[in-house]
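> Predicted model, plus sequence, below.
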Amino acid sequence: MIKAVFFDLYQTLVRYQPSQEELEAEALKNLGIDITAAALHLPILTANEYIYQQIARRPLSRRSREEVMALYMEYQRIVLKEAGITAEEKVVLNLLGMMQQAKMDLVLFDDVLKALDDLKKRGLKLGLISNIERDMSATLEKLGLSTRLDIVVTSQDAGFTKPQPEIFLHALKQANVKPNEAVYVGDQYQVDVIGASAAGIKGVLLDRDGYYQEKLDCPKIKDLKELIKLL
């Protein structure tokens, strides 16, 4: 019997506004490269998968400033390559600088609050498990999530990062539930689903954009409405 549902944060419960695609397209336009935000959508998803896996292997806090810079330079190279853009290193560096200065707000996906409220009505404990390395209390309160989440576990709190099973086990202990009594929902297969499975938790892949076309060994949903039906 499922007693708790845990969620990832970025691209699962929240997104950026303006979108990264819009900001990247604007930055590239300023660098003389004309491309639409829509054309950058899949390239950014591919680059996101890369960076999430890299951060999971070694958090940014354990990397030197030069290593972090190199990581994000590679991120931008992947975006450009996947978009079919050939650019000199100077362009990549300028693009990274523009994106680092860009201002983005975090907003909830439209289906989040209703889904969380529906799960709460079922008597389920709700939690967040994220590789964030800072206190998120003010942000969660601003988004209206603090009153809906019973447990919040970050890599800063647990001392481990997804996909390490220890961060998931830490959340289970906080919720006082067994692995087979929990479900974890996230947008990254390697980091979220594999990590949860390693801790004995059923992982559910939230693929809002249809990025994962291959057959996977886990339930896949396109929005949180489908999660309600799945449970």
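Good, I have the coordinates. Numbering: from 1, shown residues only.
> When you work out contacts or count neighbours from here on, use the C-alpha atoms and nothing else.
Will do.
> now the strands for the chain?
4-7, 14-17, 105-108, 125-130, 151-154, 182-186, 202-206, 220-221 (DSSP state E).
> Just put those in a markdown table and tack on distance to L145.
What follows is the strands of the chain, written out as a markdown table (distance: least, Cα to Cα, whole Å):
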| stretch | distance to L145 |
| --- | --- |
| strand 4-7 | 12 |
| strand 14-17 | 10 |
| strand 105-108 | 9 |
| strand 125-130 | 10 |
| strand 151-154 | 10 |
| strand 182-186 | 16 |
| strand 202-206 | 19 |
| strand 220-221 | 21 |
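> And here is the other one:
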Amino acid sequence: MPSCKAILFDLDGTLYYQAPLRRQMLKELLLNLLRHPISGYQELRIVQIFRQERENLRYYTPEKFSAPLEELQYILPAQKLKIPEETVKKVVQKWIYDRPLKYLKDYKISGLDEFLAACKARNIKIGVFSDYPAEKKLKAMKINHFIDLALCATDPEINAFKPSPKGLEVAMKKLGLTPKELLYIGDHSEVDGLCAQKAGVTFILISPKPKKNIKIPQIQNYKDLAHLVFEER
């Protein structure tokens, strides 16, 4: 891919294996439920409803709501559960943003550090665009020093979840690149892939197990991506 000047990554499920992390967090949530039945149940429900309402906002348009995504992601679960927004924020911060951090470096996808180092050696810019905040996760994975740009769907200048192309468009503007000069890597063809398609950006699917009936390039780890990207330069 000789025209590739930057590679942008999704984060969850793309830079680390998401399934084992989710199993670990579910285990902790259930243990918390056993130890503290009342508060544990509430926290479990908040996490579930937060994720559900966030998915419902995937096709959000600013015209439909008066508040931005950063606020809506807490407002809607709070309304559904009839609890204060601040309670939702505290539980989400605890279980979705903070507790998983200590496990991330153990679940990094094979070949990631070596691939990022090789990109830097070739002056290929590296960025992350995720539906969730990235900075703390990148530090926990000890790869933040490789990253030139980190964007989240709830950033004010984006305010749109994938598959909206807004995040990739903002990334290209910040990096000063055209769609042909950017490569996007993600683990969901129907979300990440569609986002890239709408932005006119080349997409590669990363999946531990090859997916059938998908007519897009696939890799299983970052050794595969290195062969694909560097051998064509």
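Done, it's in. All figures in this text were calculated on a predicted structure; none of them were measured in a lab.
> Could you save the strands of the first structure as a markdown table and add columns showing mean neighbour count and distance to E89 of the first structure?
Formatted as a markdown table, the entries for the strands of the first structure read as follows, by neighbours: other Cα atoms under 10 Å; distance: least, Cα to Cα, whole Å:
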| stretch | mean neighbour count | distance to E89 of the first structure |
| --- | --- | --- |
| strand 4-7 | 25 | 37 |
| strand 14-17 | 16 | 26 |
| strand 105-108 | 15 | 29 |
| strand 125-130 | 23 | 32 |
| strand 151-154 | 20 | 34 |
| strand 182-186 | 25 | 33 |
| strand 202-206 | 26 | 34 |
| strand 220-221 | 20 | 38 |
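> Quick check: which of these is nearest to A196 of the first structure?
strand 202-206 (5.6 Å; Cα to Cα).
> helices or strands next to the closest one in the packing?
Under the contact criterion of 3 or more Cα pairs under 8 Å, 6 or more residues apart in numbering; DSSP states H and E, the helices and strands touching strand 202-206 of the first structure comprise strand 182-186, helix 194-198, strand 220-221.
> between these, which gets nearest to G127 of the first structure?
When these are ranked by proximity to G127 of the first structure, the top entry is strand 182-186, at 9.1 Å, counting by Cα to Cα.
> Of all the helices and strands packed on strand 202-206 of the first structure, which one is nearest G210 of the first structure?
That would be, of these and by Cα to Cα, strand 220-221, which comes in at 9.4 Å.
> That closest one: average distance to aligned residues in the second structure?
The superposed strand 220-221 of the first structure is, by mean Cα distance after the TM-score superposition for the first structure, a mean 0.9 Å from where its aligned residues fall in the second structure.
> what range in the second structure does that strand sit on?
Using TM-score structural alignment, strand 220-221 of the first structure corresponds to residues 218-219 of the second structure.
> Need the residues that contact the matching stretch.
For stretch 218-219 of the second structure, contacts defined as Cα atoms under 8 Å, 6 or more residues apart in numbering pick out 204-208, 210, 225.
> As a markdown table, the helices and strands packed on strand 202-206 of the first structure with distance to V107 of the first structure would be great.
Conversion of these to a markdown table gives the following (distance: least, Cα to Cα, whole Å):
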| stretch | distance to V107 of the first structure |
| --- | --- |
| strand 182-186 | 17 |
| helix 194-198 | 25 |
| strand 220-221 | 20 |
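> how about those, which one is nearest F109 of the first structure?
Of all these, the one in closest proximity to F109 of the first structure, counting by Cα to Cα, is strand 182-186 (13.5 Å).
> contacting residues for A171 of the second structure?
A171 of the second structure makes contacts with 149, 151, as judged by Cα under 8 Å, 6+ apart.
> What are the boundaries of the helices in the first structure?
20-30, 41-57, 65-82, 89-101, 112-121, 137-143, 155-158, 165-175, 194-198, 224-230 (DSSP state H).
> Pick the most buried one from those.
Neighbour counts averaged per stretch over the helices of the first structure are highest for helix 194-198, at a mean of 23; criterion: mean count of other Cα atoms under 10 Å.
> That helix vs the second structure, average distance?
With both structures laid over each other, helix 194-198 of the first structure and its partner residues in the second structure are 0.8 Å apart on average (mean Cα distance after the TM-score superposition for the first structure).
> quick check: that helix aligns to which part of the second structure?
The alignment places helix 194-198 of the first structure over residues 194-198 of the second structure (TM-score structural alignment).
> distance between the matching stretch and the chain's centre?
15 Å (Cα atoms, centre = their mean, to the nearest Å).
> ok, now stretch 170-178 of the second structure?
Chain-centre distance of stretch 170-178 of the second structure: 19 Å, with Cα atoms, centre = their mean.
> Same question for stretch 35-49 of the second structure.
The chain centroid and the centroid of stretch 35-49 of the second structure are separated by 24 Å under Cα atoms, centre = their mean.
> my guess is I49 of the second structure meets Y74, correct?
No. With contact defined as Cα atoms under 8 Å, I49 of the second structure does not reach Y74; the gap is 10.0 Å.
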